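>>> Sequence first, predicted model second:
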Amino acid sequence: MSEPTQNSQDVASGHFSSLLKHWRNVRRLTQIELASDANVSARHLCFLETGRSQPSRDMVQLLGSVLDLPLEERNALHVAAGFVPPYGDKGLAAENLQPVRQALDFMLRQQEPYPGIVIDGHWDVRMRNRGSSRLLMPFRDAFDMEGDLGNNAMHAVFHPGGLRQFMVNWAEFAGQLIRILHREVAQGSRASAKLLDEISAYPGVSAEWRLPGHASASSPVMTMQLAKGDYRLSFFSTFTTLAMPTDAVLQQIKIECFFPADEATAEMARQLAASDTGDQHAFSYG
């Protein structure tokens, strides 16, 4: 299971001192080291951690920056100190994010005829292009998963009733994804810590994967090899994130683009695209 010291979900909300000490310990800093990095006195930092002093908004902002917290956690730190969170977190459907949605839509269209998806901080798929629907639908139609789990990229890979049953190289591919989750947990993602616990409970998940630092991948490019009867696909994928976002939701967004790893997959994508008369994209926002 994931280590509880890696995220703040179990730290009492509303207590700035507890959160500050929590994150200093996660970053493996002494009070003197953090005080030096923030250019404040060690005495003042000690008073903040014990609750003897209350921080200003500027101090909260400074400490969140020095601790290199995700924007979601900087929001939590502000709320714990009694301030309005400075970074937006209303979801991808927020009115002010319309230009971003248009940009994401454009990127997915450019990925045609190959699959492209947009994943949020919970690893839920929020947008997908027609290439994704065309090529992966035969597998998705055969999912045997509860509720909306099939729309979560991590659950879809690790659940025995999801893509896992069709993935020829599942152990290799899943091990790579676990490493990504461990990195996100170490960076402070509460959602990734929860996901790591959930998928670790699935049967067949290696006990080694439940701990950070397990063996690294042997290949620089990890392929996803799928087979359902005679229908076979092989992809490698890339992740793209948004540069310098000032919105907590956007900081967690990932655009995953799938590229054919062999000519047979590329030809299948072209053939299905040529016979597709539907819309060029399909998406939802959350």
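That came through fine.
>>> rest of the way, CA atoms for contacts and neighbours
Fine.
>>> ok, the closest residue to Ile253 other than its chain neighbours - how many residues close by?
Of all residues not flanking Ile253 in the chain, Asp120 sits nearest, at 4.7 Å (C-alpha to C-alpha, 6 or more residues apart in numbering). Taking other C-alpha atoms under 10 Å as the neighbour definition, Asp120 ends up with a count of 22.
>>> How about Ala269?
21.
>>> Report the distance from the helix or strand containing it to the chain centre.
Using DSSP states H and E, Ala269 sits in helix 263-274. Distance of helix 263-274 from its chain centroid, counting by C-alpha atoms, centre = their mean, to the nearest Å, is 29 Å.
>>> now swap in stretch 162-181 and tell me
Put simply, stretch 162-181 sits 16 Å off its chain's centre (C-alpha atoms, centre = their mean).
>>> second one coming, line it up with the first:
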Amino acid sequence: MDASSAAELGELVRNWRRRRKLSQLELASRAEVSARHLSFIENGRAKPSRDLVLRLSEHLEVPVRQRNTLLVAAGYAPQYEESPLGTPRLSAVKSSIDRLLRAHEPYPALVFNVHETVVAMNDAARRLMAGASPELLTPPINLMRLALHPQGLSQYVVNKAEMRAQMLARLHRQMVNSGSEKLMKLYDEVANYPHVPGPEGNGGGGEEVLSCLIVHKHNTELRLFSTVTTFGAATDITVAELSLEMFHPADARTADALKAAAVQDMSAQMPAPIGV
């Protein structure tokens, strides 16, 4: 480990510590190392063991992709592989995703990665996205661009300002937590989209316990809330960066409209009967 690598590692550790708003003493205590040794690491004067790099990464909540960067800077081999979702190695993960997407029909569900790129979706999600600009629906689909662009889903959203604020807040959290320059550029792009605030509706006030996305689709006003699921203790970068977002009907009218849209879509896809 040469001086430049030691300095790079030290700067990386220091930047992550500051991003997590921890003092050297707090991080040292959590990682069970002396504050003096941690100070030497951050100043490029000491080389940590592989185990210590991983412990520091764990307590700093460094994403697995960036943990590899820390390991390499310290002179060690990367620990986490990155496998395409379609490879046999991830067949169990892909099967689980496909099963969850199908099971959630007729309600929308989709899977996206750390850069907000959609990697899978069910038919209900496709129906919800219908009407957006074809350019925004051309793979790879970026969820933030699709949601916030004036020609995207925002044109159907009733509570536009509320939805926009929530999406930008989510993207900002991911940007800060990951330290990704790609997300920083995405945030700058979508935050500067022109937007015209529409009627707010009631996205989460009154007797509701969850903030809802209110969107005019399927000839009615749909009220949806969502849950986001991630894979626990993932040791593959691809899996660690995946999130499954499932939209749920907030009232009976929304549930009925989504069920009816699914039936109508299925009927449209059925071949016409052969005349006798």
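Yes, it's here. Being a predicted model, the structure only gives us computed values, none of them experimental.
>>> What would you report as the TM-score here?
Here the TM-score for the pair of chains, by TM-score structural alignment, normalised by the length of structure 2, is 0.80; 255 aligned residues with a C-alpha RMSD of 2.9 Å.
>>> how about the residue nearest to Ile253 of structure 1, what's its match in structure 2?
The equivalent of Asp120 of structure 1 in structure 2 is Asn113 (alignment by TM-score structural alignment).
>>> what packs against the helix holding Ala269 of structure 1?
helix 130-140, strand 231-240 (3 or more C-alpha pairs under 8 Å, 6 or more residues apart in numbering; DSSP states H and E).
>>> Comparing the ones you listed, which stretch has the densest surroundings?
Across these, averaging neighbours per residue (mean count of other C-alpha atoms under 10 Å) puts helix 130-140 on top, at a mean of 19.
>>> just to revisit the earlier point, who touches the match of Asp120 of structure 1 in this structure?
The contact partners of Asn113 of structure 2, taken as C-alpha atoms under 8 Å, 6 or more residues apart in numbering, are 119, 238, 241-243.
>>> One more: Ala262 of structure 2?
So Ala262 of structure 2 contacts 106, 124 (C-alpha under 8 Å, 6+ apart).
>>> Show me what it aligns to in structure 1.
By TM-score structural alignment, Ala262 of structure 2 lines up with Ala273.
>>> ranges for the helices of the stretch 151-276 of structure 2?
Using DSSP state H, counting those that start in this stretch, the helices of the stretch 151-276 of structure 2 run over 160-178, 181-191, 237-240, 252-269.
>>> Out of these, indicate the one that is most buried.
Note that of the helices of the stretch 151-276 of structure 2, helix 237-240 is the most buried (mean count of other C-alpha under 10 Å), with a mean of 20.
>>> Please tell me which residues of structure 1 that helix aligns onto.
Against structure 1, helix 237-240 of structure 2 falls on residues 248-251 (TM-score structural alignment).
>>> what's the average distance of that stretch to structure 2?
Here the mean offset of stretch 248-251 of structure 1 against structure 2 after fitting is 2.1 Å, by mean C-alpha distance after the TM-score superposition for structure 1.
>>> got a list of contacts for that stretch?
Contacts for stretch 248-251 of structure 1 (C-alpha under 8 Å, 6+ apart): 70-72, 87-92, 120-121, 241-242, 244-245.
>>> Would you mind checking which of the residues you listed is nearest to His15 of structure 1?
Glu72 (16.2 Å; C-alpha to C-alpha).
>>> what's the distance between the closest one and Leu195 of structure 1?
Distance, Glu72 of structure 1 to Leu195 of structure 1, using C-alpha to C-alpha, to the nearest Å: 17 Å.
>>> now the farthest one out in structure 1, which residue is it?
Arg43 (37.1 Å; C-alpha atoms, centre = their mean).
>>> if you go through the stretch 1-150 of structure 2 in chain order, where are the strands?
Using DSSP state E, counting those that start in this stretch, the strands of the stretch 1-150 of structure 2 run over residues 109-112, 118-121.
>>> Show me what the first one packs onto, helices and strands only.
What it means is strand 109-112 of structure 2. The contact analysis (3+ C-alpha pairs under 8 Å, 6+ apart) places strand 109-112 of structure 2 against helix 91-103, strand 118-121, helix 123-129, strand 243-249.
>>> Dump these into JSON lines; add distance to Leu52 of structure 2 as well.
Shown next, in JSON lines, are those (distance: least, C-alpha to C-alpha, whole Å):
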{"stretch": "helix 91-103", "distance to Leu52 of structure 2": "30"}
{"stretch": "strand 118-121", "distance to Leu52 of structure 2": "34"}
{"stretch": "helix 123-129", "distance to Leu52 of structure 2": "43"}
{"stretch": "strand 243-249", "distance to Leu52 of structure 2": "29"}
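>>> Any idea which of these gets closest to Ala31 of structure 2?
Comparing those by C-alpha to C-alpha, strand 243-249 comes nearest, at 28.2 Å.
>>> Now the closest one: buried residues?
243-249 (16 or more other C-alpha atoms under 10 Å).
>>> again, but for stretch 94-110 of structure 1
101, 104-105, 107-109.
>>> With stretch 13-28 of structure 1 instead?
15-24, 26-27.
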